[in-house]
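[1] sequence? don't have it. structure:
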C-alpha cells in the first residue's frame, strides 16, 4: 500500500516509492529503493524534499531494531576548503561512505549494455546542444536518463563505459566529448567515494560543461565541429556563455554551475576565464580539468594513446592537482582500455579490459608480431593470470605498420575480444 509521509517521518527499512520535488533536490540517485543506509537517511532529512511516498508492502512501517548505527555526516564539496599538503598539492577531501555497490560485471558483458546506453545518450546530448543553439532552455528531466544510464554502467563495471567510448568511431566529437567527460567524472567521483548527490553533480557538470559552445557566434562546421580549433579569444567565451545560460534556467545546482565556469582554470593561474589559482579552484573543477584534458588529449588533434595521455598530464603538476590525478589513474587504469602496448613476447596488443586488483596487468588482445613484422590472428590474454608468461614492456610504437586506421583497429579488436568472451 502506498502512503505519503513527511520527510522527518522517514525511517530506516522503509521502501521509498517516490520522492517529491525536483530531481536535484534529493540526495539519492534512484527514485525507488529500500532505505537501509543511516547516512542516506540523514541526507534525505536535510534535503529540500518535503515528503515521500512509501510502499508499506515492500518495506517496514517502523525502523528495524538493529538499525541503530551511528549516523556519520560530512561536508559537501560546495565551498569545501582544501588544505595544502607537502609540495603545495591539495589533498583529496575524505567523502562520506557510499551505498554498497553490486558485484562487478566482466567488461565483455558490460560493453554490450554500455554500447546501447551510449547510443541513447549521444542522441540526448546532441539534442541538448541543438536546443541551446536555438536559445531554448535545457530541461533537467531531459538529461537525467543519460546520467542514470552512465551511473548504472559504472556501478556494474568501473572501466567499460569509458573504454567503449575510446574504441568507438563517430563524427560528432563535441557530443562524444561531453558524454565521455561525464562518464569520467562519475567514475572518478565514485572511486573517490563521493556521496550519491555529489556524484550526480559531477556527472551533470561533465555533461554540460561545454554547453556554451552552442552559443558561440560561429559556425563550428568551419572547424570540423571542433571548437578547440577556434582562435583563443572566441573559444574561451564558451565557459561564460554556458554558465550564464544555465544559471538563468534556475534549476541547475550551484556546484555544477561553478564547474562550467571554472573547468579551464589551472593551479598556476594560467587558465581562464578568471585566472584563478591554487585553493581558489574547488575540488569538482580540479577533477573536471583533469577529465576534460585527458579526453581532449586522446580524442583531439594529437590523438595520444590513453597511457601516453596520462604520462603527459603527470608531467604538468603546475596545472593539475597531483593527488586527484593519481586517483584518476586508479579510476581509468595505468593502461586504460584502448591503449596499445608492447609485450615482452614481441607482440603488440590493445588493452580490452582492466584487472581491478592490479591495473598494471590488464587484459589485452594481441594483433601484431614484431619479430615476424606481420598481423596476427590474435588472442586475448589476462596478464594477471598468465603466470608471468607475458607482460607489458611499454607503450607500443604504431608508426610504419601496415594496419587499418587506429579507430577502426580499436573497434575490431574490442569486438573480437567480446566475441571470444561470449
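    Nice, I can see it. The structure displayed is predicted, hence computed values, not measured ones.

[2] alpha carbons only for contacts and neighbour counts from here, please
    Fine.

[3] can you pull out the helices in the stretch 201-350 of the chain?
    232-235, 237-249, 254-262, 283-299, 306-314, 322-332 (DSSP state H, counting those that start in this stretch).

[4] could you dump those helices into JSON lines with mean neighbour count and distance to residue 203 added?
    Converted to JSON lines, the helices of the stretch 201-350 of the chain look like this (neighbours: other C-alpha atoms under 10 Å; distance: least, C-alpha to C-alpha, whole Å):
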{"stretch": "helix 232-235", "mean neighbour count": "12", "distance to residue 203": "23"}
{"stretch": "helix 237-249", "mean neighbour count": "19", "distance to residue 203": "15"}
{"stretch": "helix 254-262", "mean neighbour count": "23", "distance to residue 203": "9"}
{"stretch": "helix 283-299", "mean neighbour count": "22", "distance to residue 203": "10"}
{"stretch": "helix 306-314", "mean neighbour count": "19", "distance to residue 203": "21"}
{"stretch": "helix 322-332", "mean neighbour count": "20", "distance to residue 203": "15"}
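
[5] and the longest helix along the chain with helix 237-249, angle?
    The single longest helix within the chain, with elements called by DSSP state H, is helix 107-133. Counting by axes from the mean of the first three to the mean of the last three C-alpha atoms, to 10 degrees, helix 107-133 points 80 degrees away from the direction of helix 237-249.

[6] buried sites along helix 107-133?
    For helix 107-133, burial by neighbour count (16 or more other C-alpha atoms under 10 Å) applies to 107-112, 114-115, 117-118, 121-122, 124-133.

[7] also this one, for the comparison:
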C-alpha cells in the first residue's frame, strides 16, 4: 500500500516511492529509497518538497508501525551511560592533546622552523584510531572551541571528517592518512593573519576579508618550503576555498582543474565551519548546513556532497548536529 504524507511526517525506516514538489535531488540519486538515518529525514523536512509517497509494505508508517516483518529488525540497545562517559573522557584527552601538539607544530613553523612531520603524523594516527571507534563523540568534542583555539580545533575536526569521508569512499589507508594530515595543516596560512581579525566577533569588513583570503596562498608557500610533503597536501592547502563555479579563491580555477581531494576538503571545511561555534555566529544544525550546501551546488561537487551526506550515519549526525 502506497500512502501520501507531508514532509514533516518523515521518519527513519520509511520506504520512499516518490517525492512530490520542486526538490530535484534525493539522497540516493534515484526515485525509490529507504530512509536510513536522521540526516536523510532532516534533509527532507528542510527541503522544498510538498509531499512524500511511502510504501507501507516495505517500510514503517507515520506512527512507526511496520507491515513488513521481513524488513524489521530489533532496535539496538544504547551503550551503558558509564561506557559513554568513559569514552567521552578518553576522546576529550585525545582532542586536547592533538590541539596542543598541532599548536606547537604551527608555532615552530611561525618561527621559521620546518614542520615536525612526525609529530603531526602521530596526531593523524590518534584521530584515525578514535574515528574508527567513536566518530560521533570525536566530532562532538571538536565543537568545544575556546576563542583562541578556533583554528587548531577546526583543523583537528576537518582532519577527522576527511579521514571518515575517505574511509567511506574506500580509499587505501595510506591515502586516508595523507588526507588526515592535509586536514591538520590546511589552514596553516592563518598564522600570518592578525588574531584580532580571526577572532573578531562581528562580520569582517571588505578589507579584512581580503586579508583572510590570503591564507591559502600563504599556507601553500609555508608547506612548499618544507620540501618533503605530498602534492595532495599542498593542493588541499592552496585550493580548499575554490568553488566548482570557478569563483573561489585564491586562484579562481574551474571545476575541471580541482582534484577529488580538493573537492572533498572543500565540503569538509565548510561543513565543519558552519556547524561549529565561531566568534561571530551560532552553529547551524547538521540538517541546516547540508540543506544550505545542497542549495549552493555551484560551490561544491554535488555527487561528492551526496556521498558525504550518506557517510554521516545517524550516530555521527547526532554527534555533529
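    Arrived safely, thanks for sending. Please read these numbers as outputs of a predicted model, since none were measured by experiment.

[8] among the helices of the stretch 201-350 of the first structure, which is nearest residue 148 of the first structure?
    helix 254-262 (16.6 Å; C-alpha to C-alpha).

[9] helices and strands around that closest one, which ones?
    Where contact means 3 or more C-alpha pairs under 8 Å, 6 or more residues apart in numbering; DSSP states H and E, helix 254-262 of the first structure is packed against helix 196-208, helix 237-249, helix 283-299.

[10] so for residue 311 of the first structure, which of the ones you listed sits nearest?
    Residue 311 of the first structure lies closest to helix 283-299 among these, at 10.2 Å (C-alpha to C-alpha).

[11] angle of the helix or strand harbouring residue 365 of the first structure against helix 107-133?
    Using DSSP states H and E, residue 365 of the first structure falls within strand 363-369. Strand 363-369 of the first structure runs at 90 degrees relative to helix 107-133, counting by the same axes, to 10 degrees.

[12] in the second structure, which residue range corresponds to the helix or strand that strand 363-369 of the first structure is followed by?
    Per DSSP H and E, the first helix or strand lying C-terminal to strand 363-369 of the first structure is strand 374-375. Alignment note (TM-score structural alignment): strand 374-375 of the first structure is unmatched in the second structure.

[13] counting contacts, what elements does the helix or strand just after strand 374-375 of the first structure pack onto?
    In the C-terminal direction, the helix or strand that comes right after strand 374-375 of the first structure (DSSP H and E) is strand 380-382. In terms of contacts (3+ C-alpha pairs under 8 Å, 6+ apart), strand 380-382 of the first structure is packed against strand 363-369.

[14] I'd say residue 212 of the second structure and residue 193 touch.
    Yes. Residue 212 of the second structure is in contact with residue 193 according to C-alpha atoms under 8 Å; the separation is 6.5 Å.

[15] among the helices and strands packed on helix 254-262 of the first structure, which is nearest residue 264 of the first structure?
    Going by C-alpha to C-alpha, the one of these nearest residue 264 of the first structure is helix 283-299, 6.0 Å.

[16] for the closest one, the distance to its chain's centre please.
    Computed by C-alpha atoms, centre = their mean, to the nearest Å, the chain-centroid distance of helix 283-299 of the first structure equals 10 Å.

[17] just to revisit the earlier point, can you give the distance from the longest helix of the first structure to the centre of its chain?
    Per C-alpha atoms, centre = their mean, the centroid offset for helix 107-133 of the first structure relative to its chain is 13 Å.

[18] list the helices and strands the strand holding residue 365 of the first structure packs on?
    strand 347-353, strand 374-375, strand 380-382, helix 406-421.

[19] most tightly surrounded among the ones you listed?
    strand 347-353 (a mean of 27; mean count of other C-alpha atoms under 10 Å).

[20] what's the matching range in the second structure for it?
    Against the second structure, strand 347-353 of the first structure falls on no residues (TM-score structural alignment).

[21] same question, stretch 240-252 of the first structure
    Counting by TM-score structural alignment, stretch 240-252 of the first structure pairs with residues 217-229 of the second structure.
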